[in-house]
Structures are given as C-alpha cells and as structure tokens.
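Q: Fold the stuff below for me.
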Amino acid sequence: MKTSDFYYDLPKELIAQDPLEDRSSSRLLHLSMEDGSFEHRHFTDILDYLKEGDCLVINDTRVIPARLYGHKEETGALIEILLLKRKENDIWECLVKPGKKARPGAKITFGDGILTGEIIDIVDEGNRLIQFHYDGIFEEILDQLGEMPLPPYITHKLKDKNRYQTVYAKNDGSAAAPTAGLHFTKELMKQVEEKGVKIAHVTLHVGLGTFRPVKVDNVESHHMHSEFYMVEEDQAKLINDTKKNGGRVISVGTTSCRTLESATDENGILHAGSGWTEIFIYPGYKFKMIDGLITNFHLPESTLLMLVSALAGKEHIMAAYEEAVKERYRFFSFGDAMLIL
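A: Take a look at the predicted model:
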C-alpha cells in the first residue's frame, strides 16, 4: 500500500483559518458505511443519526499552551519550543527550533527569567529533553507565557484560546486539540443526552505524531509516535454495556477511536487502564469496538486519512473527499465535519 494512494488535491483556500462564530453551525457530510452514499447536512443534524441506546465517546483531554518562545542565555538567540511529553522532575520532551543550535548544556530563559530551561539530552532530530526551573505552579506560568500550538497550516492568530478547546476539555496534556469535538456546544451535548444517547469519556493526550507527515513510500513502514491514554473503570463499563445491549459505539474523533481500539481486546471487550499507544490504523485493520466516527477532513497522505479509509473503505473516502472539495467544505482543524456511520 503506497502513501501516494491517499493523495487528493486540495485548493489552499479551503483550509479553514478561523473557527466559526457558532461551533455547531459547521457543515456535516454523512458518509454511509453500507453503500458509500453521502448526504450534505449541518452539524446539529447529528441528532438525526443517533439513536437511543447509542454511546458517543469523547476525548476529554485539554490542550496546554505548549508553544514557548525564549532566548539562549549565552547568545540571546531566539528559540521556539513545543512541549510534547511530560517526564518526571520537570523534564519535558520538546520539539526545539532551530534544533541544530540546541546542544546539551544550553540554557534558555523565558519571560524575563520567570521560567528557565536547560537542554539535558538529544532525543532525535528536532527533539530535546529540557529540565525546567521556576517558582510557583508550572501550569500557571504556561498560561502566562505559552501560546496555543496551532498546526502550521493555520497562519491566522487565534483571538480566543478557548476556541482551540472542546467545551468538555478537562485533563491537561495535549499539544493539539481533538478537533472533531470542537463542533459540540454544551446545548448540543444536552440534546444528545435527552435523546437517550449515553456520553462516555476517555482521555488521549494528542501528540504531534498525529500530524507528522508520512515520509515513507510504503504505508506499512511508517512508525507512529506514542501518546498517553486513560480509560476509567466506569467509562469502560458504560461502553461495554452499550455493545452488550445492542447499541452502537460512535467515536468523536480519531483520538477517541485510537484510544478505544488500543484498549479493546480481541473479544471486543474494552479494558480500563492507562498507558502509551502507538496504534497505527490503515486499510486492512479490523475494528474491535467502534461502529461509527465523527471526524474532520484530514490532510492528504496523512495517517488520519488512512484511519478513516480503514473504517469506510478507501474508495468511499476518496469519493467523499472529492465531493467535499467540489462542494467547498472547510478542511482541517477549524473545518467542517464528517460522520461515518
């Protein structure tokens, strides 16, 4: 299977640069898993597709303002870092730009010295381990100094930090938002529950591996970066009971999907627990838990496009994407949504 099999042509002006005024007013393309047919709707019409007894699974991770700008103490050179993974003792794995100049022993100062960091090790090309020093609470300092780590294809400045958070974001730790959830308002969530649909939550802290381009020609040779996930006991029971009672499990976003598929055994039972997952889902994968997926439109040749192709079939997905381009849907993080069911 070639990476180039997942290429499609996207006009640049269809990449959404700003979130809509009203989260739930985005468009919704429904793709039928039965026959590959599609319908054009609005996101609030999601209620028409959900049935009593279904379970919607959301990812309650919260994006941290993980992008920091500092200066090297020796030279004053500007350094940009992106917090990726929290280790112990205030050590983080970070993406550092420019990476070549970031040698172990180099010290970086942020915000007039209220936060300092020392590079202690090289992980790979642009990644470094940095030991941070500060007084007070790290999260509060981040809120003060950090910026939301928007993907590189968004060039506009975000006016309101909360628009890159879901309304149910709770657990700090992501370097990117689980963007399928950005379409939900609190009112819409309430309407979903009023319909007799259960809402379960899992946590997967989204790392940059999700967005890393596939650099190999052969899909099977691509290696995913690991991301931390958690499934609580009561939530696992809620999801397992849904399946047992004949309801459908519908994942909000590829991150919830990857969490469920990582924590479900071969018999289709979801297990509570936490850990790191490197699951890479591409055509040929047999889904163990999810029956449907709410998702955004993904980058050409990306692992996420491969995941949705595994669920709905590559031909159906590529036809739906062609239709979305023709109908001028908005693409990527702040774009419109797709329901595969």
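Q: drop to CA atoms for contacts and neighbour counts, all remaining ones
A: Noted.
Q: Nearest residue to the middle of the chain?
A: residue 178 (3.5 Å; CA atoms, centre = their mean).
Q: For that residue, give its distance to residue 36.
A: 25 Å (CA to CA, to the nearest Å).
Q: same deal with residue 71?
A: 52 Å.
Q: for residue 213, helix, strand, or coil?
A: With DSSP: H, G, I helix; E, B strand; the rest coil as the basis, the three-state label of residue 213 is coil.
Q: Give me the number of neighbouring residues for the nearest residue to it once chain neighbours are set aside.
A: Excluding the flanking residues, the one nearest residue 213 by CA to CA, 6 or more residues apart in numbering is residue 302, at 6.1 Å. Close neighbours of residue 302, defined as other CA atoms under 10 Å, add up to 19.
Q: I'd say residue 302 and residue 222 touch.
A: No: Residue 302 lies out of contact with residue 222 (CA atoms under 8 Å); the separation is 10.7 Å.
Q: so what's in contact with those two at the same time?
A: By CA atoms under 8 Å, 6 or more residues apart in numbering, residue 302 and residue 222 have these common neighbours: residue 214.
Q: what sits against residue 158?
A: So residue 158 contacts residue 18 (CA under 8 Å, 6+ apart).
Q: And it, how close does it get to residue 207?
A: Taking CA to CA, one finds residue 158 at 20 Å from residue 207.
Q: how about the helices of the stretch 101-250 of the chain, start to end?
A: 138-145, 186-194, 233-244 (DSSP state H, counting those that start in this stretch).
Q: Okay, buried residues for the shortest one please.
A: Which is helix 138-145. 141, 142, 145 (16 or more other CA atoms under 10 Å).
Q: cool, and the longest one?
A: The neighbour-count criterion (16+ other CA under 10 Å) identifies 235, 236, 237, 238, 239, 240, 242, 243 as the buried residues of helix 233-244.
Q: now do the second one
A: Neighbour counts using 16+ other CA under 10 Å place 188, 189, 192 of helix 186-194 among the buried residues.
Q: so which of these would you say is closest to residue 129?
A: Residue 129 lies nearest to residue 189 out of the buried residues of helix 186-194, by CA to CA, at 39.4 Å.
Q: Quick check: that closest one vs residue 197, distance?
A: When residue 189 is compared with residue 197 (using CA to CA), they lie 10 Å apart.
Q: this one as well, want them side by side:
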Amino acid sequence: MTTTGFGFHSLPAELEAHEPPEARGLTRDRVRLLVARRAGNVVSHQRFSDLPALLEPGDVLVVNTSATLPAAVPVAGGTLTVHFSTERPDGSWLVELRRNTGKATEPYPAAAAGEHYPLIGGATLILREPFSAGRLWVADVDTAMPGYLTAFGAPIRYSYVRQRWPLSYYRTVFGTTPGSAEMPSAGRPFTDRLVTRLVCAGVQFAPVLLHTGVASPEAHERPYPERFAVGAHTARVVNQARAAGGRVIAVGTTAVRALETAAGADGVVRPAAGWTELVVTPTLGVRAVDGLLTGFHEPRASHLDLLAAIAGPRLLETAYAEAVRGGYLWHEFGDSNLLLP
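A: Coordinates of the predicted model:
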C-alpha cells in the first residue's frame, strides 16, 4: 500500500470538525462543498445543497446503504474500550483496544495474545493474534453479534469530537442495513429533500453495500476484508449510464471499493457479493467510477491513493491546498469534496 506523494503532511487542528453541522447552526446539506474538476484543474466553492445544479441529467450517484453500528463497548471495571471494526468470514472480529482519557480514547499498545477482557453486559473478548501494525487484533467474542452492540455499544468517537452524540447523528439517509463500525460519512450531508431535488433533476441513485471498519488504515497497514454487495439493479443502472455517456459518481470511498470489486477488466459491472480486500491505487486505476463525492481525508490515509486514482495527483493536490487555505473542515462532521472528470 502506498500513499500519494503530494504536499499534504499535517492537518491543522483548527480544521477538525468538533461537532455535527447541526450544532453549528447548519442543516446537514449546508456544509461547504469544494468542487474540483480535472478538466482545467480548477476548483470552486459551493454548498452541498447546490449539488443538483452541479450534476447533469443521466448522472448516477452510487450510495452505500450500510448503517453505522454502536461499535464501541467499555471493558467492565476498567479504563479500556473496545472498538469492534469488522466481522471476519470465520466469525471472529477485528478489534482495536483503546484507553479512556476522560473525553475520548487513545490507542492502547499493551495488549497481548490470549488475554481475556470482560465486557459490560456479560460478554468476554479473547485476543487471538495481532492483525496490523500494533493497532488491530483478531479476536473472538462469546455472544451474538451485532445484537450485543445494539444493546450495549455506543458510536465510536475520537478525541476531536468533544462530546457524545446519539447514534442518529452517525447515520445517513441511505443507511438501511446496520454493519459499519464507523459512518460511511460521505452520504451524511444528503437529506430527503435534497434526494428529491436530485431525482427531479434527472440524477439516478444506485445502491451498494459495504460494511466499513474503523478509520482508514494508514499506508503501512495491511487491508482487511469487508463485506460488500452489488445487486443486479445497480449493475444495470451503472452500465446503462456509462453506455449512454452519463457519469458514475461514487458517494464515498466505500462505494468505490464495492463497485470496483464488481467491475470486470472490461469495465462492465456485474452483480457480486462477499468479501473484498480491494485497495484502489493510481497504478490500479478505476474501471467503473468517473467521479467521487467524499469528505476530506487525513495525511497518510490510504484513501488518498483511491482519490488520486480517480482525480489524478495534480487535481488532488490543488483541491487539498485550496481546502486548507479556505478553512474547510475535516472528519465525519466536516465539509465535502466533489471530484469530477
């Protein structure tokens, strides 16, 4: 896994979104939208609610229908929290152990294979083996999931979010199937009204499913399998749009991974379901996606490679330099970025 080499090396603290836009007096669809176009390498400043005017009739928005789980569970009687990331094909889970710091959590590096951790609600977590870079563990849990998380978990929250918010703030209008450890946040700014306006403007929606794990792996971390599904209806809509000259715009990196996993070498999307470990890079490129609607990603995140595969490194560098200069907000409650051909 490699990271694009453009000059975005640190995120200024003032660009972190500390609370949902609703707490800042905005509706979801009034966050800022930086539009970057590969043709001419130009950017413009909009609001997310301007989206119907920025897209064209016949464009397809591919959206992820995965809903966020309350995936953070305290260790009973201790100062640790377990972040449940991803259920694996054999029924084990990838988890991250975090130490409570009062307001949020920080990585806990002292765990060891074979350790048992009692969780609230009477469950027990058993660490099998390390998975990647001292962060994720393969673990077993002796209770039925994800029902246990629904009963005892809370949304995953990092230190830049200063207070707890209900699960509803971490779900999108498209989320119908619970399964993601963290919100597929590119879809968060959509509202029912905005979706209606887009449909009336001739924009189509195509659903995919990808249950995403904990925050984007850094460049040194191995990818992990995530459950996905691309149905026959979505395959047909995407293929027909491309044949007619329409643009396929993925809403989030999760939608890209699902759709590209289902795309053949000929660019044709076929129904598919199962587990994907696909890592999209500029070298690999994309076959079915023309554009991307996403949030802003942190330095060293592997997702920057995916963005470069769609937008090209030059446009990506231009967009991120302008986002920093313009004071756009990062993270799941932040602003949005539309990358167009």
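Q: What's the residue nearest to the centre of structure 1 aligned with over in structure 2?
A: By TM-score structural alignment, residue 178 of structure 1 lines up with residue 184 in structure 2.
Q: got it, and residue 146 of structure 1?
A: By TM-score structural alignment, residue 146 of structure 1 lines up with residue 153.
Q: Check whether its match really touches residue 81, as I assumed.
A: No: the pair residue 153 of structure 2 and residue 81 does not pass the contact test of CA under 8 Å, sitting 10.1 Å apart.
Q: any residues in contact with both of the two?
A: Taking CA under 8 Å, 6+ apart as the contact rule, residue 153 of structure 2 and residue 81 both touch 72, 73, 74.
Q: Just these: which are in strands?
A: Using DSSP state E, 72, 73, 74 are the members of those that sit in strands.
Q: which among the residues you listed gets closest to residue 325 of structure 2?
A: Closest to residue 325 of structure 2, out of all of these and judged by CA to CA, is residue 72, at 34.3 Å.
Q: what's the closest non-adjacent residue to whatever residue of structure 1 lines up with the closest one?
A: When structure 1 is aligned by TM-score structural alignment, the residue opposite residue 72 of structure 2 is residue 67. Using CA to CA, 6+ apart and skipping residues adjacent in sequence, the residue nearest residue 67 of structure 1 is residue 82, 4.6 Å away.
Q: With residue 188 of structure 2 instead?
A: Per CA to CA, 6+ apart, closest to residue 188 of structure 2 is residue 172, 4.8 Å.
Q: Mind telling me what the one you found corresponds to in structure 1?
A: With TM-score structural alignment as the criterion, residue 172 of structure 2 matches residue 166.
Q: is it true that that match touches residue 189?
A: No: applying CA under 8 Å as the test, residue 166 of structure 1 and residue 189 come out as separate, 11.5 Å apart.
Q: And the contacts of stretch 13-27 of structure 2?
A: Under CA under 8 Å, 6+ apart, the answer for stretch 13-27 of structure 2 is 28, 31, 160-163, 169, 324, 327-334.
Q: And the buried ones among the residues you listed, selectable in PyMOL?
A: Taking 16+ other CA under 10 Å as the burial criterion, the selection of buried members of these in PyMOL is written as:
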select buried, resi 28+31+161+169+324+328+329+330+331+332+333+334
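Q: so, if you compare the contacts of stretch 13-27 of structure 2, which one comes nearest to residue 87 of structure 2?
A: residue 332 (22.1 Å).
Q: number of nearby residues for the residue nearest to the closest one when sequence neighbours are not counted?
A: Sequence neighbours aside, residue 185 is the residue nearest to residue 332 of structure 2 in space, at 5.4 Å (criterion: CA to CA, 6+ apart). Residue 185 of structure 2 is flanked by 23 other residues according to other CA under 10 Å.
Q: Next: residue 63 of structure 1.
A: If you count neighbours by other CA under 10 Å, residue 63 of structure 1 ends up with 25.
Q: Confirm for me that it is in contact with residue 174.
A: Yes: counting by CA under 8 Å, residue 63 of structure 1 touches residue 174, with 4.4 Å between them.
Q: looking at structure 2, which residue lies furthest from center?
A: residue 77 (31.9 Å).
Q: and that one, which of the three is it?
A: coil.
Q: Now do the contacts for it.
A: Applying CA under 8 Å, 6+ apart, no residues qualify as near residue 77 of structure 2.
Q: for the one 10 residues further on, same thing?
A: If a contact means CA under 8 Å, 6+ apart, then residue 87 of structure 2 has 93, 94, 226 as its contacts.
Q: Filter the residues you listed down to the ones in strands?
A: 93, 94, 226.
Q: Using CSV, please lay out those together with distance to residue 316 of structure 2 and neighbour count.
A: CSV is the format used below for those (distance: CA to CA, whole Å; neighbours: other CA atoms under 10 Å):
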residue, distance to residue 316 of structure 2, neighbour count
93, 34, 22
94, 31, 26
226, 26, 23
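Q: Save those residues as CSV, and put in distance to residue 246 of structure 2 too.
A: CSV is the format used below for those (distance: CA to CA, whole Å):
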residue, distance to residue 246 of structure 2
93, 39
94, 39
226, 29
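Q: Between these, which sits nearest residue 126 of structure 2?
A: So of those, ranked by how close each gets to residue 126 of structure 2 (CA to CA), first place is residue 93, at 10.1 Å.
Q: So that closest one sits against residue 71, correct?
A: No: under the criterion of CA under 8 Å, residue 93 of structure 2 makes no contact with residue 71, lying 11.6 Å away.
Q: Need the residues touching each of those two.
A: By CA under 8 Å, 6+ apart, the residues touching both residue 93 of structure 2 and residue 71 are 84, 85.
Q: pretty sure the match of residue 72 of structure 2 is touching residue 174, no?
A: No: in this structure residue 67 of structure 1 lies outside contact range of residue 174 using CA under 8 Å: 11.5 Å.
Q: can I get the buried residues of helix 138-145 of structure 1 in JSON lines with distance to residue 313 of structure 1?
A: As requested, these are exported to JSON lines (distance: CA to CA, whole Å):
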{"residue": "141", "distance to residue 313 of structure 1": "45"}
{"residue": "142", "distance to residue 313 of structure 1": "42"}
{"residue": "145", "distance to residue 313 of structure 1": "44"}
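Q: Nearest to residue 110 of structure 1 among the residues you listed?
A: residue 145 (7.7 Å).
Q: Can you report how many residues lie near the closest residue in space to residue 204 of structure 2 that isn't next to it in sequence?
A: Ranked by CA to CA, 6+ apart and with sequence neighbours excluded, the top spatial neighbour of residue 204 of structure 2 is residue 60, at 4.7 Å. By the measure other CA under 10 Å, the count of residues near residue 60 of structure 2 is 27.
Q: show me the contacts for residue 60 of structure 2.
A: 203, 204, 205, 206, 237, 238, 241, 246, 247, 248, 249.
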